[in-house]
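In: Pasted the sequence and its predicted model underneath.
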Amino acid sequence: MPVFSYLAYPEKGAKEQLLKDLSALPYCEATPAENEDILILLTDTPDEVIEKALQKQLNALKSLQSLGMTFGHTGA
C-alpha cells in the first residue's frame, strides 16, 4: 500500500487546470495551497504495479511542471 505526498507545481497559469487533472485521477487527493501557487497531492495506491501506472499518468499531465516528494511509505 504505497502512500506518497507531494508538492505539485503547475505550469504557469495552470493551477486550476492541474487541480482538475489531479482530482480526476484515481488514488489521488489534491488540495490547493492557500498562500502559494502550488498544490498538495496525496496518493494512496493498493500496490506497486498500480503506483507505477499512476506515476506514468502523472508524468503525462501537461498542466504539471514538477512534483516534489515530501513523504513516501510502502507498507510491507
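Out: Received the coordinates, thanks. Numbering: from 1, shown residues only.

In: CA atoms for contacts and neighbours, from now on please.
Out: Noted.

In: which parts of stretch 5-20 are buried?
Out: Neighbour-count burial for stretch 5-20, with 16 or more other C-alpha atoms under 10 Å as criterion, is recorded at 5-11, 14-15, 18-19.

In: What residues of the longest strand seen in the chain count as buried?
Out: In the chain, assigned by DSSP state E, the strand with the most residues is strand 64-74. With burial defined by 16+ other C-alpha under 10 Å, the residues of strand 64-74 counted as buried are 64, 67.

In: one more structure, for comparison:
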Amino acid sequence: MPIKSYLAYPQDGKKDVLISELLNISYCDVIPSENEDLIIVVTDTENQKQDDTLKATIEGLDSLKLLAMVSGFNTPKN
C-alpha cells in the first residue's frame, strides 16, 4: 500500500478552495498550514494504480499551483 506525503501550494487566493476540493477526495488526509499558503496532503491507497489515479486527480485541480512529494513508502506484497 503506497503511503505518500505532499506539500500542496494553492493558486493565489485559492487556499480554502483547494482544501475543500482535497477533502472531497478519497484516500486523502489534509492538514492546512496556519501561517502559510501551504497544505500538507497525506495519501494512503490500496495499490500503485489507485495511487497513480489519485495523484492525477490532485494534479488536475484548478486551485492547485504546485504539488511536491515529500516522502513515499510502499509495503511490498509477499
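Out: Thanks, I have the structure now. Predicted model only: the values in this text are computed from it and were never measured.

In: Can you pull the TM-score for these?
Out: Comparison of the two superposed chains (TM-score structural alignment, normalised by the length of structure 1) gives a TM-score of 0.95, and 76 aligned residues with a C-alpha RMSD of 0.7 Å.

In: now, which of the buried residues of stretch 5-20 of structure 1 lie within helices?
Out: Among the buried residues of stretch 5-20 of structure 1, the members falling in helices are 15, 18-19 (criterion: DSSP state H).

In: quick one: the closest residue to residue 42 of structure 2 other than its chain neighbours from residue 13 of structure 2, how far?
Out: Once flanking residues are discounted, residue 42 of structure 2 sits nearest to residue 5: 4.3 Å by C-alpha to C-alpha, 6 or more residues apart in numbering. Going from residue 5 of structure 2 to residue 13 of structure 2 by C-alpha to C-alpha, to the nearest Å gives 23 Å.

In: Residue 61 of structure 2 too?
Out: 14 Å.

In: got it, and residue 40 of structure 2?
Out: From residue 40 of structure 2 over to residue 13 of structure 2 the distance is 17 Å, taken as C-alpha to C-alpha.

In: And residue 29 of structure 2, by the same measure?
Out: Using C-alpha to C-alpha, one obtains 21 Å as the distance from residue 29 of structure 2 to residue 13 of structure 2.
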